[in-house]
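*Asks:* okay, predicted coordinates and the sequence, questions at the end:
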Amino acid sequence: MALVETVYRLSRSFPDSEHFGLTSQVRRCAVSVPSNIAEGAARRSTAEYLRFLSMARGSLSELDTQIQIATRLGYIEASPDFEQRVDTTFARITALMNALEKVGAAR
């Protein structure tokens, strides 16, 4: 959720011409990460949860790429704090996936 807040703040500085382009896409990706985690957690099987966690990681990677594009286009400055937050979030999702896979394998 903190990542979503950060992305919304960062994307405020994007040009108006990107309102329906990169701004919208970056925000949708950011919102997709916790949304997929929440939806997966509400599912009835570990396999479904893992599928949604995988989608969350995909959205996170897509978000990272789009932020890099925005940086290259000069819409925002590079942010080591943002990169750290993305890396930490990716690692946490991966750790959760690994733990769920381990529990599933033990059954």
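*Replies:* Looks like it arrived, so ask away.
*Asks:* when you work out contacts or count neighbours from here on, use the C-alpha atoms and nothing else.
*Replies:* Will do.
*Asks:* give the contact list for V31.
*Replies:* V31 sits next to 1, 4 when contact means CA atoms under 8 Å, 6 or more residues apart in numbering.
*Asks:* one more to weigh against that first structure:
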Amino acid sequence: MAGYQELKVWKASMRFALDVYRVTSGFPAEERYGLTSQLRRASVSIPSNIAEGHCRDAPGDLVRFCNIALGSLGEVETQLLLARELGFVDRGASEGLLQQAEQIGKMLRGLIRSIKRP
């Protein structure tokens, strides 16, 4: 398997994290240690877990860390919906991010299936 930086899902999740950082830069200052921080940490967790799992020796570790990345993805989706309801992000921007999240989820699930396949 190629290095983690060559994985499409890692590249997509890096773009996603960057986009989350850009969107959250417009959040209210009082959210710096709240929703802004939560969204940023959860989005960074996605490519980080893919990289960590890939750098371990056992394929089972990659599956485990991809599942953790899926959990972080769910966190980001939930927090984006909350941010939209609070008026911190407009519908268009949140829909774009949610579509990216859906694609990343599909890619992660596909990677997990391919690793589990004998």
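*Replies:* Received it, and whenever you're ready, just let me know what you need. Small disclaimer: the values here were computed from a predicted structure and weren't measured.
*Asks:* how far away is the corresponding residue of structure 2 for S61 of structure 1 from R56 of structure 2?
*Replies:* Counting by TM-score structural alignment, S61 of structure 1 lines up with G74 in structure 2. For G74 of structure 2, the distance to R56 of structure 2 equals 24 Å [CA to CA, to the nearest Å].
*Asks:* which one's more surrounded, these two?
*Replies:* G74 (17 against 12; other CA atoms under 10 Å).
*Asks:* got a list of what S45 of structure 2 touches?
*Replies:* Neighbours of S45 of structure 2 in contact, by CA under 8 Å, 6+ apart: 69, 72.
*Asks:* where do the helices sit along structure 2?
*Replies:* Assigned helices in structure 2, in chain order: 8-24, 35-55, 59-85, 91-116 (criterion: DSSP state H).
*Asks:* ranking the ones you listed by burial, who's on top?
*Replies:* helix 35-55 (a mean of 21; mean count of other CA atoms under 10 Å).
*Asks:* so that one matches what in structure 1?
*Replies:* Matched against structure 1 by TM-score structural alignment, helix 35-55 of structure 2 falls on residues 22-42.
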